[in-house]
Each structure stands twice: as C-alpha cells, then as structure tokens.
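>>> here are the coordinates; sequence isn't available:
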C-alpha cells in the first residue's frame, strides 16, 4: 500500500510541478493579493486539479477524442478565457495596488479562472489520460486507489506550499511585480493562442 501511495505522490509532484497555467495563476495571486485570497485560489485550484487527475486516471481523454464537438468547445472556451486572464494580468501591471488586501476577486471569478487554467486544455487532458491512464492499466486493481490518492496528496501539498512560499516572500519582489505580471500574462496568452491555433487546426485540417 505505502509503495503505491508513494509512487502516486512522486508521480503527482512530477505532474503538477512544471510551470503551467495553474502554477502561474497561483503565483500571480500570491504576489498581489491577500493571504486569504491566495489560499482560496490555491484551494479551488487543488479541487479542480484533483478532479482532473481522477478523470484522467479513468480515461476522460478518450471522450474528448471520441466527441469532436466537445473537443472544439473546450478549445474555443479555453482560448477565450485564458487569453482574457493573460490580458487582465498585463493590464493590471500598470496599476499595482500597494495594499494587497484591496482588489480581491469575487468567488465566482476565482472559480471560473481556476477552472479555465485547469480544465480548458484538451491536449493536457489527453496527455494526462495517457500518463495516468497508462499507470492505472499497469497497477494491480486493488492498489490503484492508493496510487491516485498519492497523486491527490501531491496536488494538495504542491499548490498550498506554492501559495504559502510565494506569499511569504512576495514583499521581496515588490519592485518586480509589474514585470512578473507581464511575463505571466504573456505566457498565459501564449497558452491561449496555442489553444486557438489548435481550434482552427481541428476545424480546417
């Protein structure tokens, strides 16, 4: 049991640690917002990340590959929402608030943003399904629950730790918050444009 739990935990860390849309959103929130909002974003991101990991573990990628319209819908919404978030970050770089307690987002906006950076990328879902689904197929049936539990634990520890670490040292980065915003925004726009290109490619190719 411990062996498979640890395997899942290590796999989960390798799965969530590389810089992506989720990490960028959590980092940016921790740099600018209050501790309460930072942990709110981290918690919601964790919930969506765990739901995605479990779905990938049981092969939701196959549904996206099977249902063409579902894939197109995710690509289109992902393109629009992630571009919107990226542009918002760049625009906010020109009006950084000194008081991190000001300008908190509504819960609905946070949920939509966290959902977008987690779920609105069909390629990530398909890749995740291949990785996690592949592991699921190779595990003894009675041990798979411990493996996916380890993956979920990694998500909780990673995002809560990331939020806490960046939030604690954010004051040291006050002078470069503007540029961090711009860089994060540009990377998110890049991710969004990739989704837009994939949407066009899926329609015309």
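Right, received. Where do you want to start? Everything numeric here is computed off the predicted structure, so don't read it as measured data.

>>> When you work out contacts or count neighbours from here on, use the C-alpha atoms and nothing else.
Will do.

>>> In this structure, which helix is the longest?
Counting by DSSP state H, the longest helix found in the chain is helix 177-204.

>>> That one - contacts with which helices or strands?
helix 21-32, helix 68-92 (3 or more C-alpha pairs under 8 Å, 6 or more residues apart in numbering; DSSP states H and E).

>>> ok, structure two:
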C-alpha cells in the first residue's frame, strides 16, 4: 500500500469494493426485493441485512476472513448447509411460480415479524456466499490497508451496503402498487427459483 493513501481515498475504495460485491443479485438481495414488493416489514429486513453486513465486513477486515479460510471443515458445513437451504427455498418459489394464484395469496398475507426476521437472518448467516463476499474477499482487501486506515475502508463498505439495501427494499416497496399482477409475481418467483437453484447447485458442485 503506498504511503500516499489517505482516509478519504481508502473510504472511497471501501465504498467501490463494497458496492461491486453487493450489487450482484444473490439470495439475500432476492429476499429484500421480495419483501419490498410485498410491502411487509421492509424496514426490518433492510435493517437486519444492513447491520449483518456491517458486522461481517468489520469482522472480515479485522481478522475473521483469515480464520475461515484456514478451517476447511467449517467451509464444508457452510457449503452443504447453505446448499440445502437454498434448494429448499428454490422449490417453494418454483411452486409459487407454477401456481401464480398461490403466489398472490402469499403476497397478500402478512407474515409475522418473527418469521420475517428469521428468514432475513437465515439468508444472511446460512449463505456461504455472504461469508465469501463480505468476510473473505472484502475483508481480505480491507486487511491489506494500513492499520490506521482500516476503519475508513470499513466505513466506506458499510455505507455502500446501507445504500444498496435501502434502495432495493424501499424502491421495491414504492414500485409495488404498479406491479401487483399475477404475471409480475410469477416472473419474480420464477427468477428467484432459478437464482436459488443455481446458487445451491454451485455450492454442491464446486468446493469452496
């Protein structure tokens, strides 16, 4: 790292790297998007995902990323447990897409706050891709910064996370009244099913 690195430049690097990793649509983003379209507990889901991202980014930058990389058994637990979870959710989404009326009923039914929080936590902490992106990759980049500038990197990455989840959740909620149709929900559920299936199979077929 060159000696010319400063707090603002490292902050900007953290924001750019955080935004680049989080913009890829994954299981966590799909949940935030769907909750936004349903206009149910949007603020809670956004807060849980954002705060979890902040925690994992900080832990990664300050040492957890190296620890996970050195524990093959832990990576395997994440791999198979996460694959089972993602494939199970893909099956549920595929059933909703196949029977769009059921999807609309589900969309209009208010899920409990506890169930919503549990789903957000599961999609965050049972998903190995979250650890690979935020803890291992982003954390590894932040750990290369000079010790006195690592906090600036974390702050930049955390800002990108907050901006993205807020935009995704509340943006979907704002657009929801114009998207309430059987066709829209069928497309959303079909895309979620394909996404989750792809991620789940990737975990099963490719060692972490």
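Sure, I can see it. This is a predicted model, so every value here is computed, not measured.

>>> TM-score for this pair?
The TM-score (TM-score structural alignment, normalised by the length of structure 1) is 0.81; 197 aligned residues with a C-alpha RMSD of 2.5 Å.

>>> Looking at the helices and strands packed on helix 177-204 of structure 1, which is nearest to residue 155 of structure 1?
helix 21-32 (11.1 Å; C-alpha to C-alpha).

>>> ok, residue 147 of structure 2 - how many residues close by?
11 (other C-alpha atoms under 10 Å).

>>> Now which residue in structure 1 aligns to it?
For residue 147 of structure 2, the aligned position in structure 1 is occupied by residue 141, per TM-score structural alignment.

>>> Check the gap between residue 171 of structure 2 and residue 164 of structure 2 for me.
According to C-alpha to C-alpha, to the nearest Å, residue 171 of structure 2 and residue 164 of structure 2 sit 10 Å apart.

>>> Need the helices and strands packed on helix 177-204 of structure 1 in TSV (columns: distance to residue 130 of structure 1).
Below are those laid out as TSV (distance: least, C-alpha to C-alpha, whole Å):
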stretch	distance to residue 130 of structure 1
helix 21-32	20
helix 68-92	16
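
>>> Buried deepest among the ones you listed, which one?
helix 21-32 (a mean of 24; mean count of other C-alpha atoms under 10 Å).

>>> For that one, name the packing helices and strands.
So helix 21-32 of structure 1, by 3+ C-alpha pairs under 8 Å, 6+ apart, packs with helix 35-57, helix 107-119, helix 144-169, helix 177-204.

>>> Please identify the buried residues of the shortest one?
For helix 107-119 of structure 1, the buried set under the neighbour-count rule, 16 or more other C-alpha atoms under 10 Å, comprises 110, 111, 113, 114, 115, 116, 117, 118, 119.

>>> The fourth one contacts residue 46, doesn't it?
No: under the contact definition of C-alpha atoms under 8 Å, residue 114 of structure 1 does not touch residue 46, with a separation of 9.1 Å.

>>> Dead centre of structure 1: give me the residue that sits there.
residue 22 (2.6 Å; C-alpha atoms, centre = their mean).

>>> List the contacts of the closest residue in space to that one that isn't next to it in sequence.
Excluding the flanking residues, the one nearest residue 22 of structure 1 by C-alpha to C-alpha, 6 or more residues apart in numbering is residue 117, at 5.4 Å. By C-alpha atoms under 8 Å, 6 or more residues apart in numbering, residue 117 of structure 1 lies in contact with 21, 22, 25, 78, 82.

>>> Just give me the match in structure 2 for residue 117 of structure 1.
Looks like residue 117 of structure 1 aligns to residue 123 there (TM-score structural alignment).

>>> Then residue 12 of structure 1?
Match for residue 12 of structure 1 (TM-score structural alignment): residue 18.

>>> so its match is in which element?
Applying DSSP states H and E as the criterion places residue 18 of structure 2 in helix 7-22.

>>> Tell me the counterpart of residue 54 of structure 1 in structure 2.
By TM-score structural alignment, residue 54 of structure 1 lines up with residue 58.

>>> thinking its match is in contact with residue 156, fair?
No: here residue 58 of structure 2 does not reach residue 156: they are 11.2 Å apart, not a contact under C-alpha under 8 Å.

>>> ok, these two, which is more surrounded?
More crowded of residue 58 of structure 2 and residue 156, by other C-alpha under 10 Å: residue 58, with 26 against 23.

>>> That one: what's it in contact with?
Counting by C-alpha under 8 Å, 6+ apart, residue 58 of structure 2 touches 139, 154.

>>> what's the distance between it and residue 187 of structure 2?
36 Å.

>>> who wins for proximity to residue 29 of structure 1 among the helices and strands packed on helix 21-32 of structure 1?
Comparing these by C-alpha to C-alpha, helix 35-57 comes nearest, at 5.7 Å.

>>> okay, the angle between that closest one and helix 144-169?
Angle, helix 35-57 of structure 1 to helix 144-169, by axes from the mean of the first three to the mean of the last three C-alpha atoms, to 10 degrees: 150 degrees.

>>> ok, now how distant is residue 38 of structure 1 from residue 165 of structure 1?
In terms of C-alpha to C-alpha, residue 38 of structure 1 sits 11 Å off from residue 165 of structure 1.
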